[in-house]
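**Q** Mind looking at a prediction? Sequence and model below.
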Amino acid sequence: MMVNYPLTLPLPRLKEVSYKRQSNILRTEMGSGRARQRRRFLSVPTFMEATWRFKKDEAVAFEGFVDHGVQLTGWFLMDILTPKGVVKHQVRFKKDPLENFKPISALVWQYQAQVEVKEYKAASEEEAAISLVKPHTVASFVSSISNSINNYLEYNNE
């Protein structure tokens, strides 16, 4: 069973989160000066730079989760902000958040880590196709073509 990131703890600070997907392109330069490109894998890891700020009681719980809940090497489930909204992903710490932490005040602690996202849930093929035709529907598309044909016929019959 997969361990969940504690629901009582805040997620990484949105202002300080960034994502970097592992390159998935294999490029071969040709003698003609052109190049061939192809996708290497169906899925590649994404790395997230994350910063958390916790009240001191939350910091104690976070440190316990890091050291004992996932023992740093294990995968766990955590909500990640994506363009599709907040989506649960399998993640693990690539860099120990206890290597880089500091007090912001007597009551607030800040932790930073690099997190590996096993498979970032980007838009599916179907979601991409739907979003590309929005706000149009099939009916509006057909109607638009019908109008274009009618206008063309009227213009050529004059």
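**A** Structure's in. What do you need?
**Q** alpha carbons only for contacts and neighbour counts from here, please
**A** Will do.
**Q** where exactly do the helices run in the protein?
**A** Ranges of helices in the chain, per DSSP state H, are 56-64, 125-133, 138-157.
**Q** between those helices, which gets nearest to Ser23?
**A** Checking those against Ser23 by CA to CA gives helix 125-133 as the closest, at 19.6 Å.
**Q** coming back round to it: deepest-packed of the helices of the chain, please.
**A** Across those, averaging neighbours per residue (mean count of other CA atoms under 10 Å) puts helix 56-64 on top, at a mean of 16.
**Q** That one - contacts with which helices or strands?
**A** Applying 3 or more CA pairs under 8 Å, 6 or more residues apart in numbering; DSSP states H and E, one finds that helix 56-64 makes contact with strand 108-117.
**Q** Against Tyr120, how distant is the closest residue to Ala123 other than its chain neighbours?
**A** Nearest residue to Ala123, sequence neighbours excluded (CA to CA, 6 or more residues apart in numbering): Lys84, at 7.6 Å. Taking CA to CA, to the nearest Å as the measure, Lys84 falls 11 Å from Tyr120.
**Q** With neighbour numbers in mind, choose between the two.
**A** A count of neighbours by other CA atoms under 10 Å puts Tyr120 above the other of Lys84 and Tyr120, at 21 against 10.
**Q** right, so of the helices of the chain, which gets closest to Asn4?
**A** Set against Asn4 and scored by CA to CA, the helices of the chain come closest in helix 56-64, at 12.3 Å.
**Q** what's the angle from the closest one to strand 108-117?
**A** With axes from the mean of the first three to the mean of the last three CA atoms, to 10 degrees defining the directions, helix 56-64 sits at 30 degrees from strand 108-117.
**Q** alright, now check it against this:
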Amino acid sequence: MAEINYPLSIRTVLLSGYSRNQSASFSTTEVRSGALYKKKVAEHQPTIMSASFKFTSDEAMIFQSWFRNKIKMGFLPFNLNLCTEWGKVEYECQFLPDSLLPVSRDQVIWVYSAKILIKNYGPPAYVPDDISDFPEYILESNRRLLDIIVNTQLNKVSSL
């Protein structure tokens, strides 16, 4: 992980202004007949996130100070909490130079947008690799039922 953290006192990436792209980890070769030939390119492909941030004037000042002084105009990597399929997870990120922080103003709100490289995007260590084999334990409707059962049983044990 990076040594510099995103300032938690200001707003983070907007969920509505957040999209992610990841290249395939393999390539295929077009053939005239027979099956496609597949070749593994890399184990971990870079993940690029298009993000937007909305700040009040005070938050924009804090963000600009952090951007200029802490991460040296976007040159240094930083840690950022992102909402993912696995909940809120901290990733090491870095701004990409080709889209570095275009800014616009929407009345009293400053709107920044950027492309961010997410290093080692994937599930956190506590998520098992074989989670797809047990969907019945993961689905929210079943978790609620499991939560009720566990809480009921724990209350019975604690009252003894």
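**A** Structure received. All figures in this text were calculated on a predicted structure; none of them were measured in a lab.
**Q** What's the TM-score once they're superposed?
**A** The TM-score (TM-score structural alignment, normalised by the length of structure 1) is 0.76; 132 aligned residues with a CA RMSD of 1.9 Å.
**Q** ok so, going back, can you check which of the helices of structure 1 gets nearest to Lys95 of structure 1?
**A** Across the helices of structure 1, closest to Lys95 of structure 1 is helix 56-64 (CA to CA), at 13.8 Å.
**Q** what about that closest one, how far off from structure 2?
**A** Its aligned residues in structure 2 lie a mean 0.6 Å from helix 56-64 of structure 1 after superposition (mean CA distance after the TM-score superposition for structure 1).
**Q** what does that helix contact?
**A** 9, 98, 107-109 (CA atoms under 8 Å, 6 or more residues apart in numbering).
**Q** 10 Å - rerun?
**A** Contacts with helix 56-64 of structure 1, where a contact means CA atoms under 10 Å, 6 or more residues apart in numbering, come from 5-6, 8-10, 52-54, 65, 68-71, 97-98, 103, 105-111.
**Q** Now do the strands in structure 2.
**A** All strands of structure 2, identified by DSSP state E, fall at 18-22, 26-29, 37-40, 47-55, 78-84, 87-95, 103-106, 109-119.
**Q** Format those strands as a markdown table; extra columns: mean neighbour count and distance to Asp129 of structure 2.
**A** Converted to a markdown table, these look like this (neighbours: other CA atoms under 10 Å; distance: least, CA to CA, whole Å):
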| stretch | mean neighbour count | distance to Asp129 of structure 2 |
| --- | --- | --- |
| strand 18-22 | 13 | 19 |
| strand 26-29 | 12 | 20 |
| strand 37-40 | 10 | 20 |
| strand 47-55 | 20 | 20 |
| strand 78-84 | 18 | 16 |
| strand 87-95 | 18 | 16 |
| strand 103-106 | 12 | 40 |
| strand 109-119 | 19 | 19 |
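**Q** For Arg144 of structure 2, find the nearest of the ones you listed.
**A** Per CA to CA, nearest to Arg144 of structure 2 of these: strand 87-95, 16.6 Å.
**Q** That closest one maps to which residues in structure 1?
**A** Aligned by TM-score structural alignment, strand 87-95 of structure 2 falls on residues 85-93 of structure 1.
**Q** Mean deviation, that stretch versus structure 2?
**A** Stretch 85-93 of structure 1 sits 0.4 Å off on average (mean CA distance after the TM-score superposition for structure 1).
**Q** which position in structure 2 aligns with Asn147 of structure 1?
**A** Aligned against structure 2 - with TM-score structural alignment as the criterion - Asn147 of structure 1 pairs with nothing.
**Q** give the contact list for Asn147 of structure 1.
**A** Taking CA under 10 Å, 6+ apart as the test, what Asn147 of structure 1 contacts is 141, 153.
**Q** Switch the helices of structure 1 over to TSV; also include distance to Gln22 of structure 1.
**A** What follows is these, written out as TSV (distance: least, CA to CA, whole Å):
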stretch	distance to Gln22 of structure 1
helix 56-64	27
helix 125-133	20
helix 138-157	36
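**Q** Compare the ones you listed and give me the one nearest Pro45 of structure 1.
**A** helix 125-133 (18.8 Å).
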